[in-house]
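# Everything below, folded, please.
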Amino acid sequence: MYLIGFPLLLIPFALYNIVAFLFDLGFADTVFTFQMMSGATLNVTTGDLLLILSVLLLFVEILKATRFGVKSIVDHLLSFVLFVAALIEFLMVQKAATSTFLVFLVICAVDVIGGFSISIRAAARDFTVEGHPPVIR
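Model prediction:
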């Protein structure tokens, strides 16, 4: 699988920087609206779309965390590097000091903590004693 070893949350991180620095758009700009059955109007902003994409990719990252091997470890380390880079950008760059980026930063933290926790938990179940077949529960 090609997705192993590549932190998928790098995609919304790059999109945020493209929107903020190249297009110089705001994250409160309405992209499209929905007319709800209740009569209310739902305005979907650029920041909302970015966070929806981030949550969907977080789901895939959590699924990837259940795999074993060296690529899995590399994937966790790259996710941690992405979290640190996003944290530094949030603290040091003025255009990253938005609530959208803060929620994205929390999603990155959940990816790192969840990935390591799931891997440790799954590895604890993969315990074998020399000379005996593994016990499957």
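# Please count neighbours and contacts with C-alpha atoms only from this point.
Will do.
# Helices of the chain, residue ranges please.
Secondary structure of the chain, counting by DSSP state H: helices at 10-17, 46-64, 70-92, 99-125.
# The shortest one to helix 46-64, inter-axis angle?
Right, helix 10-17. Interaxial angle of helix 10-17 relative to helix 46-64 (axes from the mean of the first three to the mean of the last three C-alpha atoms, to 10 degrees): 160 degrees.
# Proceed likewise with the subsequent sequence, for comparison:
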Amino acid sequence: MARFFPFMLLAVVAYGVAVAAMGVPLSQELLNLRLPSGSVFTLTMSELLLAISTVVLFFEIMNATSAKSSSIFNHGLSLVLFIACGLIFLFVPGFGTGTFLIITLMSLVDVVAGYSISILTARRDMTFGNQE
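Below you'll find the predicted structure:
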């Protein structure tokens, strides 16, 4: 079941829960740390959502390397998610932000990488004639 699931949906849901449902501003500071250099590192909600999305994208790309037939279904669901993200970005209040645009672009990278990796894997695995 996990092979079918587009994990980028987790990033979209995290954005929806944090920003749209709970009303947390993207600029809200979540963490302040003084670094040994004397600089202060500040983590905002927007940066946290993008960090989570980047980690999720890594796992999606790792999932795309699977040569199983279920990966094609996963790529299709990822494409549906990308289209939904694009429509949500355009038409749903609270989602028309730079942060959500980057999450949408990450879902596009997931789609392109998934299909590209599948094609390259299939091409590499294809054999012709007698292989003795």
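# circling back to that earlier point, please tabulate the helices of structure 1 in CSV, including the columns mean neighbour count and distance to residue 34 of structure 1.
Formatted as CSV, these follow (neighbours: other C-alpha atoms under 10 Å; distance: least, C-alpha to C-alpha, whole Å):
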stretch, mean neighbour count, distance to residue 34 of structure 1
helix 10-17, 16, 23
helix 46-64, 17, 13
helix 70-92, 17, 31
helix 99-125, 17, 21
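# Any chance of CSV for these, columns distance to residue 4 of structure 1?
Shown next, in CSV, are those (distance: least, C-alpha to C-alpha, whole Å):
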stretch, distance to residue 4 of structure 1
helix 10-17, 13
helix 46-64, 7
helix 70-92, 6
helix 99-125, 12
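# Compare those and give me the one nearest residue 38 of structure 1.
Checking those against residue 38 of structure 1 by C-alpha to C-alpha gives helix 46-64 as the closest, at 21.0 Å.
# Which neighbouring elements make contact with that closest one?
Other helices and strands packing on helix 46-64 of structure 1, by 3 or more C-alpha pairs under 8 Å, 6 or more residues apart in numbering; DSSP states H and E, are helix 10-17, helix 99-125.
# Distance to residue 41 of structure 1 for the ones you listed - can I get that in a markdown table?
Compiled in a markdown table, the helices and strands packed on helix 46-64 of structure 1 are given as follows (distance: least, C-alpha to C-alpha, whole Å):
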| stretch | distance to residue 41 of structure 1 |
| --- | --- |
| helix 10-17 | 25 |
| helix 99-125 | 21 |
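# right, and these - which one's nearest residue 37 of structure 1?
helix 99-125 (27.5 Å).
# Isn't residue 79 of structure 2 up against residue 114?
No: at 9.7 Å, residue 79 of structure 2 and residue 114 do not qualify as touching, with contact defined as C-alpha atoms under 8 Å.
# sorry, back to before: among the helices and strands packed on helix 46-64 of structure 1, which is nearest residue 74 of structure 1?
With C-alpha to C-alpha as the measure, helix 99-125 is the member of the helices and strands packed on helix 46-64 of structure 1 nearest residue 74 of structure 1 (11.5 Å).
# The closest one vs structure 2, average distance?
Mean deviation of helix 99-125 of structure 1 relative to structure 2 after superposition (mean C-alpha distance after the TM-score superposition for structure 1): 0.8 Å.
# what helices or strands is that helix leaning on?
Packed next to helix 99-125 of structure 1, using 3+ C-alpha pairs under 8 Å, 6+ apart, are helix 46-64, helix 70-92.
# Now do the same contact list for the residue nearest to residue 58 of structure 1 when sequence neighbours are not counted.
Excluding its sequence neighbours, the residue lying closest to residue 58 of structure 1 (C-alpha to C-alpha, 6 or more residues apart in numbering) is residue 111, at 6.4 Å. Contacts of residue 111 of structure 1 were listed using C-alpha atoms under 8 Å, 6 or more residues apart in numbering, and they are 58, 61-62, 79.
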